[in-house]
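Engineer: turn this into a structure:
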Amino acid sequence: MKTIVQKYGGSSLAEDSQLCAVAERVARTRRQGHRVVVVVSARGDTTSKLLASAGRFNTQPDHRELDMLLAAGEQTSASLLSLALQDLDIPACSMTGPQAGVRTCSAHLNARIKAVEPGRILKALDEGKVVVVAGFQGASPGGDITTLGRGGSDTTAVAIAAAVQAARCEIYSDVDGVYTADPRVVPDAIRLRTLSLAEMKTLAHHGAGVLNERAIDYALEHGVTIHASKSHGEGGQTIVRKGSGAGQSRIIGIAAHKNLVSVQFDEGADRKRLADILDDYDGFAPELADGASGCYLLPIDQLADVEGLADSLQSEFGAAVEVRYPLASVSAVGFRAGQDADILSLAAENLTDAGIKVRQSFTFPHAVTCLVAADKVKQAAQAFHAGFGITESEVADVA
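Structural biologist: This next block holds a predicted model:
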């Protein structure tokens, strides 16, 4: 019997009817003779609501307490799905991340998985049960609940797939695979049939929301093949696996971060102190061209109190740090894209022609990124996709 790991995102479980439909899908997989582990996220916008609740009681909430609070969302999903499966006469049991053997470092809000001890999962599978695991969470060496940062349930699923030697890891969301851009934003975006893990890592780093970057890192390290599919209704899929990638300088996709805080600092800032404050957040830090300054870009949805953080940074660092929000980033991703001056020039030209002001530009080895106003991100993604001329023939055989 093959073991299959399936992961369902929060939007796939938001309504009761959707959760029941997921239970039916899992039941079909089990009845086909497979051993099934399911990893679930918190339903709908539960995590955002819990973060907002914490902010109402404490403007700078303790990270350990936030982890205790946020972990409840995924645990609720796991229990409800297990109950729905039992109602379909499918033996099932739910587990928290710690019960499933997910062991992490000691960091709160942004912990990394160090190991998965799958003994309890394997025992339940041997008993014929479907195991439903609360994603996004694990246990620190001291036994505290930790959470894994944005998209952490993807990482949970891939890590468990590696630990139980699953045939594949199926990641279900509200789109049927990985596209050249978010199809909800760019209607003519093209689904990629196959994609290398390395290319997916770059897309995820720059905001493609289908798969989490840390999950891709784990898949690269452990050789896990990922099938990205749609939770509900008909659709195709994208298979993400080890491979050589595109192997040429061209743009294969557009990615965007929709709501960011930019923390820019100059030579007057204590970089170590700033890093100690900001490294707990799941952001990214491109270097600016002059080398004397730098920038952290942090997702707003990971911050319990944006204004409180901004005020705290300005109070401690003064003029050496500038905090701006809300901003968004749009990136053109392709092999060695950031090393091609023509791509950087075309990126700025695409946005200028669309009447969008470029706040700042960055280059990475395989991407070019521009910061824009948050309310312009949809228009910017559309301008990039059209301006770089991504067509079906160019991406038909990406991996």
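Engineer: switch to C-alpha atoms for all contacts and neighbour counts from now on
Structural biologist: Noted.
Engineer: how far does stretch 79-93 stretch from start to finish?
Structural biologist: Stretch 79-93 has an end-to-end distance of 8 Å (criterion: C-alpha to C-alpha, to the nearest Å).
Engineer: which residues does it contact?
Structural biologist: The contact list for stretch 79-93, computed with C-alpha atoms under 8 Å, 6 or more residues apart in numbering, reads 19-20, 23-24, 26-27, 94-95, 124, 128-132.
Engineer: in strands, which of those appear?
Structural biologist: Applying DSSP state E to the contacts of stretch 79-93, the entries found in strands are Ser94, Met95, Val130, Val131, Val132.
Engineer: who wins for most neighbours among the contacts of stretch 79-93?
Structural biologist: In terms of neighbours by other C-alpha atoms under 10 Å, the contacts of stretch 79-93 top out with Val132 at 30 neighbours.
Engineer: residues contacting it?
Structural biologist: Taking C-alpha under 8 Å, 6+ apart, we find Val132 in contact with Val37, Val38, Val39, Val40, Ala78, Ser79, Leu81, Ser82, Ala92, Cys93, Ser94, Met95.
Engineer: the structure of the following sequence is requested for comparison with the preceding one:
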Amino acid sequence: MLDDRLESPTGLHEHVKLLELRLRKRDEQRRAMLHIMGDLNEVNKRLGNQRKAMLHILGDYEKDRSRLAGQTERLDNSRRALLHILQDSHRSNLRLEDSRKAMIHIMGDLRDTTAEIQRREQELRDKQEQLVQAGKLATLGELTTGVAHELNNPLNNIGLFVGNAIDLIELDVSDGERSVRELRNAMQQVGKATEIISHLRTFGRVAPVSREPVSINQVIERALSLMQEQLRLRDIDLELDLGLAPAVVIGNAIQLEQVFINLLTNARDAMADSPRKVVRISARVGEGVVDLAFSDTGPGIPEGLEQRIFDPFFTTKEVGRGTGLGLSITYGIIKDHGGTIAVANRPGEGATFLIRLPRAPDDLPAPPAV
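Structural biologist: Predicted structure coming up:
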């Protein structure tokens, strides 16, 4: 049937058109297929890129997962550590609470102990003041003989001058000027006796211990005014070398006078059997200090006893003589004044007591007369 149509021109023409149509369709299909293949290639390329990206993402994920696993483990360790810390903190809080209670108890004990220490210190100061006062009274007792002689002289003179004035009046001697002169002389002797008694009362009274500028030379002179009759009665010579510079310290004049009287009394007793009896007192002003020396010509301190000479109740005197407190009180007073006292021993030749006291600043007012 096909061959019959090809034989006619019309059939051939139609057949050619049909073939062209088919060819065009095949060509379109081929182009479409090529286009599709191009799209498929593009898709495959994108899929390849996406696959690479996915593999990269999967690799990062694995890394992140590993890191996350490590972080999870660390967090878990941290959690356990935190729980341990919290437990320790709780136990520590309990211990701190116990420690706080213990500290409160300790602080209470410390307050009680501090108050007790302060009370005991005050008692000790009171006892020391009582001891110093007892030492002063003991010193006054030892000075009774010498003071009696000192008072006897002005009293005798008073009697003499007043007696002269009475005689003038009784004899009706109209010499008023002479009578007044005799009475004035008597009043001078009254002043001397009053001064001695006032000095004794001042030295022996109980008074608050104050500190003020004190002239060492004046205190030495006052001590000698009480002791000079004691020294004279025992044929003891006195040598003074007080220097020219003013020796001023911050201290208590009465206590320092007690120190000097104690040292003079000690020297007096030490030279009881010495053929030559001399007490030498020297004072020197140094850089910020005042140095004093009290020397005697007694037998000195027995060897080995120098370290005990300032101990309470220690004495080298015969039984019944002295209290054994003089040098101990002296040591305490000098220490309270911020000074030092030592003894330089010369066996067979005597002893020297060396005192060093802090010197008063130059800008302080002059010490009052004592």
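Engineer: quick one: TM-score?
Structural biologist: TM-score of the superposed chains, computed with TM-score structural alignment, normalised by the length of the second structure, equals 0.22; 132 aligned residues with a C-alpha RMSD of 6.6 Å.
Engineer: could you identify the most distant pair in the ones in strands among the contacts of stretch 79-93 of the first structure?
Structural biologist: Maximum pairwise distance in those, criterion C-alpha to C-alpha, is 10.8 Å, between Met95 and Val130.
Engineer: returning to what we had before: need the contacts of stretch 79-93 of the first structure in CSV (columns: distance to Ile171 of the first structure).
Structural biologist: Listed next are the contacts of stretch 79-93 of the first structure as CSV, based on distance: C-alpha to C-alpha, whole Å:
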residue, distance to Ile171 of the first structure
Leu19, 15
Cys20, 18
Ala23, 15
Glu24, 16
Val26, 13
Ala27, 16
Ser94, 19
Met95, 19
Ala124, 22
Gly128, 22
Lys129, 20
Val130, 17
Val131, 16
Val132, 14
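Engineer: can you name every helix or strand that the strand or helix carrying Ala283 of the second structure contacts?
Structural biologist: Assigned by DSSP states H and E, Ala283 of the second structure belongs to strand 278-285. Under the contact definition 3 or more C-alpha pairs under 8 Å, 6 or more residues apart in numbering; DSSP states H and E, strand 278-285 of the second structure sits against strand 237-241, strand 289-296.
Engineer: mean neighbour count, those strands: which tops it?
Structural biologist: strand 289-296 (a mean of 21; mean count of other C-alpha atoms under 10 Å).
Engineer: what's that strand packed up against?
Structural biologist: Counting by 3+ C-alpha pairs under 8 Å, 6+ apart, the packing neighbours recorded for strand 289-296 of the second structure are helix 253-270, strand 278-285, strand 350-358.
Engineer: swap the cut-off to 6 Å and go again
Structural biologist: strand 278-285, strand 350-358 (3 or more C-alpha pairs under 6 Å, 6 or more residues apart in numbering; DSSP states H and E).
Engineer: identify all contacting residues around that strand.
Structural biologist: Residues outside strand 289-296 of the second structure that contact it (C-alpha atoms under 6 Å, 6 or more residues apart in numbering) are 267, 278-284, 350-359.
Engineer: next, the angle helix 253-270 makes with the helix or strand following it.
Structural biologist: Downstream of strand 289-296 of the second structure, the next assigned helix or strand under DSSP H and E is helix 326-336. Interaxial angle, helix 326-336 of the second structure versus helix 253-270 (axes from the mean of the first three to the mean of the last three C-alpha atoms, to 10 degrees): 150 degrees.
Engineer: elements contacting the helix or strand encompassing Asn185 of the second structure?
Structural biologist: Take DSSP H and E as the rule and Asn185 of the second structure turns out to sit in helix 176-204. Other helices and strands packing on helix 176-204 of the second structure, by 3+ C-alpha pairs under 6 Å, 6+ apart, are helix 144-170.
Engineer: any buried residues in the helix it packs on, and which?
Structural biologist: 146-147, 150-151, 154-155, 157-158, 160-162, 164-165, 168 (16 or more other C-alpha atoms under 10 Å).
Engineer: and of the residues you listed, the nearest to Met107 of the second structure?
Structural biologist: Among the buried residues of helix 144-170 of the second structure, and counting by C-alpha to C-alpha, the member closest to Met107 of the second structure is Val147, at 56.8 Å.
Engineer: please name the residues that touch Lys258 of the first structure.
Structural biologist: Ala328.
Engineer: after the helix or strand where it lies, heading C-terminal, what element do we hit next?
Structural biologist: Assessed by DSSP H and E, Lys258 of the first structure sits inside strand 251-265. As assigned by DSSP H and E, the chain's next helix or strand after strand 251-265 of the first structure is helix 271-278.
Engineer: rewinding a little: any idea which of the helices and strands packed on strand 289-296 of the second structure gets closest to Gln87 of the second structure?
Structural biologist: Nearest of those (C-alpha to C-alpha): strand 350-358, 62.9 Å.
Engineer: buried residues in the helix holding Asn185 of the second structure, which are they?
Structural biologist: Result for helix 176-204 of the second structure [16+ other C-alpha under 10 Å]: buried residues 179, 182-183, 185-187, 189-190, 192-193, 196, 199-200, 203-204.
Engineer: got it, and stretch 55-63 of the second structure?
Structural biologist: In stretch 55-63 of the second structure, counting by 16+ other C-alpha under 10 Å, buried: nothing.
Engineer: returning to what we had before: now do the strand holding Ala283 of the second structure against strand 289-296, angle only.
Structural biologist: Going by the same axes, to 10 degrees, strand 278-285 of the second structure makes 170 degrees with strand 289-296.
Engineer: please state the offset of strand 278-285 of the second structure from the chain centre?
Structural biologist: 35 Å (C-alpha atoms, centre = their mean, to the nearest Å).
Engineer: got the angle for it vs strand 350-358?
Structural biologist: Going by the same axes, to 10 degrees, strand 278-285 of the second structure makes 20 degrees with strand 350-358.
Engineer: rewinding a little: got CSV for the helices and strands packed on strand 289-296 of the second structure, with distance to Gly38 of the second structure and mean neighbour count too?
Structural biologist: Shown next, in CSV, are those (distance: least, C-alpha to C-alpha, whole Å; neighbours: other C-alpha atoms under 10 Å):
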stretch, distance to Gly38 of the second structure, mean neighbour count
strand 278-285, 123, 19
strand 350-358, 116, 20
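Engineer: give me the number of residues near Ala341 of the first structure?
Structural biologist: 12.
Engineer: what about it, distance to His205 of the first structure?
Structural biologist: Counting by C-alpha to C-alpha, the gap from Ala341 of the first structure to His205 of the first structure is 21 Å.
Engineer: figure out which of the helices and strands packed on strand 289-296 of the second structure is closest to Gly108 of the second structure.
Structural biologist: Closest among these, using C-alpha to C-alpha: strand 350-358, at 40.1 Å.
Engineer: and the closest one, what does it pack against?
Structural biologist: strand 289-296, strand 340-346.
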